[in-house]
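Colleague: Structure, please.
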Amino acid sequence: MHFRMDWRSITFDWNRARAFLVTAEEGSLSAAARALGMAQPTLGRQVSALEDELGVALFERTGRGLELTPTGIELVDHVRAMGAAATRISLAASGQSQEIAGRVCITASEIYSAYLLPAVVAELRQNAPGLEIEINATNAVTDLRRREADIAIRNTAPKDPALTAKRIAEDTGWFYASEAYLARRGTPQGLEDFAGHDFVAMDSAEQMIGALANFDIPLTREMLAIRADNHLVHWELARQGVAIGIGPDFLGRSTPGMVRLLPGHGPIRYPVWLVAHREVKSSRRIRLVWDRIERHLRARLRPKPEE
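Modeller: Here you go, the predicted structure:
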């Protein structure tokens, strides 16, 4: 059954319609309030007032947040079209470009956050100064369904059907050591030469031993006397010649004084995915940031291999 209404009988308030549209695109009142720069209670009153004005329920309040009703799903396309028309009228009258503004939170690993995302943010600040960019640098998996972030850069594909994902590149990594370390301890010529060298462990020594055993890399507990959970600290320990570390090749190639060991072996390969909640992905500012991240990562990392 399709949504039908006699629009002539309604005094339409565009502010309320915009509140509904942004809430539908953002998926929650809190995210929509941040996007519009208003208090959440004020936004909630505008959405409720539109429901009262139209005499329909636009959202269902669930434990996971807000979900559009069938009427809301049908109405949101009409309101989006109205918003686009209003924008075109405004642009034609003012001759100005449409501004993209609001908060966007990106979550990525510590290495990606420190060495890949700053260039993205620098470009966005020039082209879309109205954006507020937040970077959540963590190696843990952030819950996008709960809106802990808007966009995630991950090395595994998401299984949640509520998320949209795109495999955009392939990253590679291997063992690196500083020139100072190699001058002091010698350069390994084969995997068997790793014996007697010091390595920086990630997580626990046992986990790293087990993970690298899959690549026929023989490490022992005694070789992993140094441990750093933070990947930036891990890389800095290797860069300063304390021990051999593991790092992505894009970072190793660009770091003066770092040497990739055993060039005939490896590398360890892992995919790079961009992930967002399906509803959030429909936001113009999220799409803009997504596109900029994708372009920068494709330029810095290996192209995605053909399936």
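
Colleague: hey, let's count contacts and neighbours off CA atoms from now on
Modeller: Noted.

Colleague: what about residue 202, how many neighbours?
Modeller: A count of neighbours around residue 202, defined by other Cα atoms under 10 Å, yields 20.

Colleague: dump the residue contacts of it.
Modeller: Taking Cα atoms under 8 Å, 6 or more residues apart in numbering, we find residue 202 in contact with 208, 227, 228, 229, 230, 231, 234.

Colleague: From residue 231, how far off is the closest residue to the second one other than its chain neighbours?
Modeller: What sits nearest to residue 227 in space, not counting adjacent residues and going by Cα to Cα, 6 or more residues apart in numbering, is residue 201, at 4.4 Å. Applying Cα to Cα, to the nearest Å, one obtains 10 Å for the distance of residue 201 from residue 231.

Colleague: again with residue 154
Modeller: From residue 154 to residue 231 the distance is 15 Å (Cα to Cα).

Colleague: run this one through as well so I can compare:
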Amino acid sequence: MNSNMLFDWHYAYCFLIVAETGSLSSAAKRIGISQPTLGRNISNLEEQLSMTLFHRSTQGLSLTQSGRQLLIHVKEMHESANKASLLAAGTSKDFHGRVCISATEWFATTYLPKFIKKMRGLYSNLCIEVVSTNELTDLRKQDADIAIRNGRPTEPDLIARKVGIEYYGFYASQDYLESIEFSDESVNWKSIDFIGFHKFEQLASFLSSESTMFNNVNISAMANNTLANCALIKQGIGVGIVSNSHAKNHPDLIKILDKHPLPKSEIWLVSHQALQTSVKFKAIYDHLAQFLIENMHNN
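Modeller: Now for the predicted structure:
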């Protein structure tokens, strides 16, 4: 490597994302630049460092030995940059700007609009951004400032507060139950079609682990979020798993199979510990925690 060459961090960041995604097209979408521009950035970095970082073939890109070695150091640089950014955000006492909250579609549509309206009355210059996703956001990489999660986090540099418990049940439409002549007293398991809340294997494995009666269940449809799941149930496609608090907003969903209770889910409010030194972030975190505790229907 030529030590007189300037090391462009933006090029290094592009290299990191390409290495993580394995393709220029995926990396370009993630960074938000065109694929040709990304390709030039990688070429410029290789020229700066006087080394080849990727093997290029019809199958895609793969790291060279030099690329693998560089990736270790670039990851360390990226982590250090994230920590510095978190520290800077955490020491700010300005109530202007943005706070990003990540939550599932259910929490994003049911609780956060009411919460944001309340915050607007307190902090009119603050913008609250909602990231609605069922994926786990990486708070250490600042994908969000605060997250509502189903389950306690395990990362050591995150803080968390338990704000509630969600209980779940089996639900179906009246039309579907009549079509299969359903009876809670004498259940014909082979006649029931289930709606998967994730992948088929996950639902089938989960139901089988609960009881041998659920072995070889029929999966009629699948959805990756609560709103779509409820829509499928209402159309009479099958029996689905829904949180009891969500089902309360849908009186046409009928709860069944009460003799087979489902596991509960603890709801945790999570943030990076560095942000807790900020009056702004801590205020929103504390307000949201209290709001969820007061408004969640824990039954």
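
Colleague: Which one of residue 154 and residue 231 of the first structure is surrounded by more residues?
Modeller: residue 154 (23 against 19).

Colleague: quick one: stretch 75-94 of the first structure to chain centroid distance?
Modeller: 29 Å (Cα atoms, centre = their mean, to the nearest Å).

Colleague: Residue 41 of the first structure matches what in the second structure?
Modeller: Applying TM-score structural alignment, one finds that residue 41 of the first structure falls in a gap with respect to the second structure.

Colleague: swap that for residue 120 of the first structure, please
Modeller: Checking with TM-score structural alignment, residue 120 of the first structure has residue 115 as its match.

Colleague: Is that match in a helix, a strand, or coil?
Modeller: When classified by DSSP: H, G, I helix; E, B strand; the rest coil, residue 115 of the second structure comes out as helix.

Colleague: That one and residue 291 touch, don't they?
Modeller: Yes. Using Cα atoms under 8 Å, residue 115 of the second structure is in contact with residue 291, at 7.1 Å.

Colleague: who touches the equivalent of residue 193 of the second structure over in the first structure in this structure?
Modeller: When the first structure is aligned by TM-score structural alignment, residue 193 of the second structure is paired with residue 198. Residues in contact with residue 198 of the first structure (Cα under 8 Å, 6+ apart) are 223, 224, 225, 226, 242, 243, 244.

Colleague: Residue 26 of the second structure falls within a strand, correct?
Modeller: No. Using three-state DSSP, the secondary structure at residue 26 of the second structure is helix, not a strand.

Colleague: What residue, apart from its backbone neighbours, is nearest the residue sitting nearest the centre point of the second structure spatially?
Modeller: Using Cα atoms, centre = their mean, the residue of the second structure that lies closest to the mean C-alpha position is residue 135, 2.3 Å off. Nearest non-adjacent residue to residue 135 of the second structure, counting by Cα to Cα, 6+ apart: residue 104, 8.0 Å away.

Colleague: can you pull the buried residues of stretch 187-205 of the second structure?
Modeller: 192, 193, 194, 195, 196, 197, 200, 203, 204 (16 or more other Cα atoms under 10 Å).

Colleague: Just confirm the fourth one contacts residue 239, I think it does.
Modeller: Pointing back at residue 195 of the second structure there. Yes. Contact status for residue 195 of the second structure versus residue 239: in contact at 5.8 Å, counting by Cα under 8 Å.

Colleague: now the helices: where do they sit in the stretch 51-200 of the second structure?
Modeller: In order along the chain, the stretch 51-200 of the second structure carries the following helices (DSSP state H, counting those that start in this stretch): 65-90, 105-110, 112-122, 174-179, 200-210.

Colleague: got TSV for those, with distance to residue 18 of the second structure too?
Modeller: TSV is the format used below for the helices of the stretch 51-200 of the second structure (distance: least, Cα to Cα, whole Å):
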stretch	distance to residue 18 of the second structure
helix 65-90	11
helix 105-110	29
helix 112-122	34
helix 174-179	48
helix 200-210	30
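
Colleague: wait, which of those helices is closest to residue 297 of the second structure?
Modeller: helix 105-110 (11.7 Å; Cα to Cα).

Colleague: Which neighbouring elements make contact with that closest one?
Modeller: Helix 105-110 of the second structure makes packing contacts with strand 126-132, helix 226-234 when contacts are defined by 3 or more Cα pairs under 8 Å, 6 or more residues apart in numbering; DSSP states H and E.

Colleague: Quick one: map residue 235 of the second structure onto the first structure.
Modeller: Under TM-score structural alignment, residue 235 of the second structure pairs with residue 240 in the first structure.
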